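Chemist: Show me how the following folds:
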Amino acid sequence: MAKCCGSSGCKCTVTAGPGVTVDGNGSTTLPYVISADAATPTPVTAGDTPTVDTTVGGTGTAGDPYVVSSAVILDPAPPGGGTNLAKAGPDGLFVECADVRQCFTAGDGAAYDPATGEISARVSADAGNTTTLGADGGLYTPAPTAADPTAVEAADTPTVDVTVTGAGTNADPYEVSAAVILDPAPPGGGTNLIGAGPDGLFVECAGVRQCVSAGDGAAYDPATGVLSARLSTDAGNAASFGTDGGIYAPGSSGADPTAVQAADTPTVDVTVSGTGTSADPYEVSAAVILDPAPPGGGSNLAHAGPDGVYVECADVRACLSAGDGIAYDAATGEIAATPTVVEAGTGTTVTGTGTAADPYEVSATPPETACGLTGDGSTGAPLAAAVAAWPYACDADTAAGGVYCDSTGQLRSEPRGQIAFQQNQQVLDFANVTVPTPEDTEVATHSIDIVNPDACRSAFVLLEAETDADFNLPAGAGAGLGMATDEMSYLRNSGSTTILDTHIQGTKVINAGTIPPGGTLTYTLPITMGRGSAGATYNRVQSFVRAFVFVL
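Modeler: Next up, the predicted model:
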């Protein structure tokens, strides 16, 4: 700046950035003054993470600067399900040895003091063990002589799988390893609660709690493993929880006898008398309740006497009465059948008296038959349709028509055959159009809608189509007329003068197919010309389409 600025003013440019203001021109009398307090403070916000909770205080000015502080977040429920060993104190985070020591226990070959955290090897006291603690405090096993190496073999148990590798020499020592065997299907039929992880065997409380459930008088929370007594909610229960958390029920005394009260039902009236003392014991008695107005609206047939409840036959007999064909004596309860009366109706006769010795005999009188029926309705001459012999060479079973019955009961034959005729005419005038050269060129069409008059059967249609065209033929000119792809006729002027309005006419029979019952068929006739030459023209085309409709 000393080299840049002089008495005449500074040539350097100072530009204010965000949150900064610049005053002066850089001269010795009016130097640059850069300040930030008056500007808008730079925004600062807190950004938390899963492990740090950040807080921002202050407004970002010189008088009230931003204060950014952070607090470590300790997981209250670690994902492994245990207790978080890390703690926060006034001087920072800490994990103490006393907290960590509870995470360890001693297994085979080790001794562990959780009070001091000291781990040491535990030498087996089994006979023949050559391993001891050496003078330097380490495990010591004398090496076997080369001529007589110690034999080591694996001996599995139901709970441990032992493996031995190596030759037992200094160069290739024995290596004995063991793996705990966990029963995949315990004998009780449940799930094995012991698990094996990378850090050893484990049984967690969450696994054990599922083994316990609450029975009568107990409550159990499998989420926490808390067991407690469950008091009955029945009326009159005197048990409760005492001030010490135990079950409490006040004792009885002579002044507070057992309470007994009557509980009636819709059918029994219970009475309790006495005071419940030895001198005046409780006396409980019951009486049957008989409904004075039964729900069916009748009288109650049950009675109560000195010897109990009863219903007599005389009471029940009044409930019965005689219907059709039955005689009933309410005094004795006797039910008998009334004699059957049989009367002759139209076309029948009745004889006999209806007794076992002279039973009724009903017989039918022969019916009268008219045209088309034979027989009298008897077994020997049943009623039948009067028919003639089949006179045709074909089989009646496949070729004969049917006979039907209409809604009034009248016999009907197959629908009658029908023949219909429909036609229309078309006349088209043209202004001397040149006859096309290619054969079978369509110059007009003629359509007709053909209706099947029968609502029951399909119709067969034959068409007769007729076309007539007028031509102007100069000398040497020719023209052909046809229907669809069939050229029906051809004219040629072999003279030396023009022939005007000469015409040719063609007729054709066409199988148009079938029409469904009550349906309509639209047929379109293509009218064609061709082989036009030497200036031949046409000026009129007339056509007829005639339809013959057959329904058989």
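Chemist: rest of the way, CA atoms for contacts and neighbours
Modeler: OK.
Chemist: burial of the closest residue to S70 other than its chain neighbours, as a residue count?
Modeler: Spatial nearest neighbour of S70, excluding adjacent residues (Cα to Cα, 6 or more residues apart in numbering): T54 at 4.3 Å. Residues near T54, counting by other Cα atoms under 10 Å, number 15.
Chemist: now do A477
Modeler: Neighbours of A477 (other Cα under 10 Å): 21.
Chemist: Isn't it up against A534?
Modeler: Yes: with contact defined as Cα atoms under 8 Å, A477 reaches A534; the gap is 4.4 Å.
Chemist: ranges for the helices of this structure?
Modeler: Here the chain has its helices, by DSSP state H, at 97-101, 205-209, 313-317, 396-399.
Chemist: any idea how far the residue nearest to S70 is from V67?
Modeler: 11 Å (Cα to Cα, to the nearest Å).
Chemist: Could you report the separation of the closest residue to Q542 other than its chain neighbours from G513?
Modeler: Spatially, and ignoring its direct neighbours in sequence, Q542 is nearest to V427 (4.4 Å; Cα to Cα, 6+ apart). To G513, V427 is 26 Å away according to Cα to Cα.
Chemist: Pull the contacting residues for the closest residue to S494 other than its chain neighbours.
Modeler: Distances taken as Cα to Cα, 6+ apart put G476 closest to S494, at 5.3 Å, once the chain neighbours are dropped. Contact analysis of G476 by Cα atoms under 8 Å, 6 or more residues apart in numbering lists R492, N493, S494, G495, S496, S533, A534.
Chemist: Following up with a second sequence; could you model it the same way so I can compare the two?
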Amino acid sequence: MISAIIDCDEVRGCITAGPGVDYDPATGVIGVGISPDPDNTVEVGEDGGLFVPPTPVDCAEVRGCITAGPGVDYDPATGVIGAGISPQAGNNLAVAPDGGLYVPTGAATVETGCGINGDGSGSAPLELATGEWPFDCPVDDAGAGVYCGTDGTLRSEPLPKAAFFQNSLSLSLPARPLIPVDLTEVASLDIELTNPDPCREALAIVFYEADVDMNFPAGGEGGVAIGTDSMVHIGNGGTRTLLRQHVQESKLINLVLAPGETLTHTMTIEMTRGTNGATYQRIQGTLRAWVISNPSA
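Modeler: Next up, the predicted model:
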């Protein structure tokens, strides 16, 4: 075996320093070539390794590079980024005490009772439970309204109301006055009517009835009218006197009463065309009225 001793001085001359390397041929020490440029931050750390200290960041310059998008709340003055919570009414999203986003249980949905369907979610919005319109007329034209009361309760349109009124008179006239020749009022009867509906007009159907007993000598005549409307005329064409000839006449009219209105209505009974000593001896009258509020008013 042949061995040789290496002369380090001779070997060191075989090596030269390239870019980024610092080499001392006198000692043979090879190290990193650190540039002396003033902006260079590379240095040798305490452990002998290469070390680049952290570069300080100018936050004011960096914050301008960021903007807030949908759902994000960003303050460029402080650099704080958070969730953008909408102030829209009904939003239940909040920030919990632990800093996380929080929606209370049941906030996205609701429990419903009679007359309400759905749970308030996007797939099942709240809606009133309604039936099918069963009528031939269009619901948009004939359907009644639903309204919210001051107590928050749903209210329908006022229900129709009705009332009945009646008054009567009876006059006995033993003196048997003559039936006048010209149309003359011989009796009158009043009736007070009230619309029971404070919201809508009412239709009043008023029924007039007049009963009169008359006496007709031979050749005598006479007639009865209600409200100047001549209703009956009787004449005796015979030779004998006709006593207590009874006539009963009726008439129907209508009136309109304003909401809650009270009025007094009068029926008059007239007699006319009396001849040859014809007389009357009893008059009876009746007024009946049906007052019904009008849902279509």
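Chemist: ok, back up a step: counterpart of the residue nearest to Q542 of structure 1 in structure 2?
Modeler: Aligned against structure 2 by TM-score structural alignment, V427 of structure 1 finds its counterpart in S170.
Chemist: Would you agree W290 of structure 2 is in contact with Q166?
Modeler: No: W290 of structure 2 is beyond contact range of Q166, at 9.0 Å (criterion: Cα under 8 Å).
Chemist: Structure 2: matching residues for stretch 200-214 of structure 1?
Modeler: If you align by TM-score structural alignment, stretch 200-214 of structure 1 falls outside anything aligned in structure 2.
Chemist: Which stretch of structure 2 is stretch 288-306 of structure 1 matched to in the alignment?
Modeler: Going by TM-score structural alignment, stretch 288-306 of structure 1 lines up with nothing in structure 2.
Chemist: again with stretch 409-418 of structure 1
Modeler: So stretch 409-418 of structure 1 sits over residues 152-161 in structure 2, by TM-score structural alignment.
Chemist: Filter the contacts of G476 of structure 1 down to the buried ones.
Modeler: R492, N493, S533, A534 (16 or more other Cα atoms under 10 Å).
Chemist: check contacts around the counterpart of the second one in structure 2.
Modeler: It refers to N493 of structure 1. Matched to structure 2 by TM-score structural alignment, N493 of structure 1 sits across from N236. Contacts of N236 of structure 2 were listed using Cα under 8 Å, 6+ apart, and they are F216, P217, A218, G219, G220, E221, L242.
Chemist: again, only this time at 10 Å
Modeler: N215, F216, P217, A218, G219, G220, E221, G222, L242, N276, A278 (Cα atoms under 10 Å, 6 or more residues apart in numbering).
Chemist: Please report how far it lies from D24 of structure 2.
Modeler: 165 Å.
Chemist: circling back to that earlier point, overlap in contacts of W290 and Q166 of structure 2?
Modeler: With Cα under 10 Å, 6+ apart as the test, W290 of structure 2 and Q166 both reach L193, V206, F207.
Chemist: The last one - nearest residue in space that isn't next to it in sequence?
Modeler: Think F207 of structure 2. L252 (4.6 Å).
Chemist: so how many other residues sit close to that neighbour?
Modeler: If we define neighbours as other Cα under 10 Å, then L252 of structure 2 has 12 of them.
Chemist: How about the one 10 residues further on?
Modeler: Neighbour count of T262 of structure 2, defined by other Cα under 10 Å: 13.
Chemist: Return the distance of the aligned residue in structure 1 for it relative to I450 of structure 1.
Modeler: Structural alignment places T262 of structure 2 opposite T520 in structure 1 (criterion: TM-score structural alignment). Note on T520 of structure 1: its distance to I450 of structure 1, by Cα to Cα, is 6 Å.
Chemist: where exactly do the strands run in the stretch 51-200 of structure 2?
Modeler: Using DSSP state E, counting those that start in this stretch, the strands of the stretch 51-200 of structure 2 run over 72-75, 80-83, 94-95, 101-102, 116-117, 127-128, 146-148, 154-156, 162-172, 184-194.
Chemist: what's the closest of the ones you listed to D9 of structure 2?
Modeler: Comparing these by their distance to D9 of structure 2 (Cα to Cα), the top pick is strand 80-83, with 63.3 Å.
Chemist: And that closest one, how far out from the chain middle?
Modeler: Counting by Cα atoms, centre = their mean, to the nearest Å, strand 80-83 of structure 2 is centred 40 Å from the centre of its parent chain.
Chemist: ok, now stretch 129-146 of structure 2?
Modeler: That offset, for stretch 129-146 of structure 2, works out to 16 Å (Cα atoms, centre = their mean).
Chemist: quick one on the thing from earlier: correct me, but the residue nearest to Q542 of structure 1 touches D470?
Modeler: No: taking contacts as Cα atoms under 10 Å, V427 of structure 1 lies outside contact range of D470: 11.4 Å.
Chemist: who's more crowded, the two?
Modeler: Using other Cα under 10 Å as the criterion, V427 of structure 1 and D470 rank with D470 on top: 20 against 13.
Chemist: of all the contacts of N236 of structure 2, which comes closest to A83 of structure 2?
Modeler: Taking the contacts of N236 of structure 2 together and measuring to A83 of structure 2 by Cα to Cα, the closest member is G222, at 99.7 Å.
Chemist: check contacts around the corresponding residue of structure 1 for the closest one.
Modeler: Aligning on TM-score structural alignment places G222 of structure 2 opposite A479 in structure 1. A479 of structure 1 makes contact with 434-437, 439, 471-473, 489-493, 504, 529-538, according to Cα under 10 Å, 6+ apart.
Chemist: Same question for V139 of structure 2.
Modeler: By Cα under 10 Å, 6+ apart, the neighbours of V139 of structure 2 are E132, W133.
Chemist: Can you tell me the centre-most residue of structure 2?
Modeler: Central residue of structure 2 (Cα atoms, centre = their mean): Y147, 5.2 Å from the mean position.
Chemist: so how far is R63 of structure 2 from it?
Modeler: Counting by Cα to Cα, the gap from Y147 of structure 2 to R63 of structure 2 is 54 Å.
Chemist: Repeat that for A124 of structure 2.
Modeler: From A124 of structure 2 to R63 of structure 2 the distance is 43 Å (Cα to Cα).
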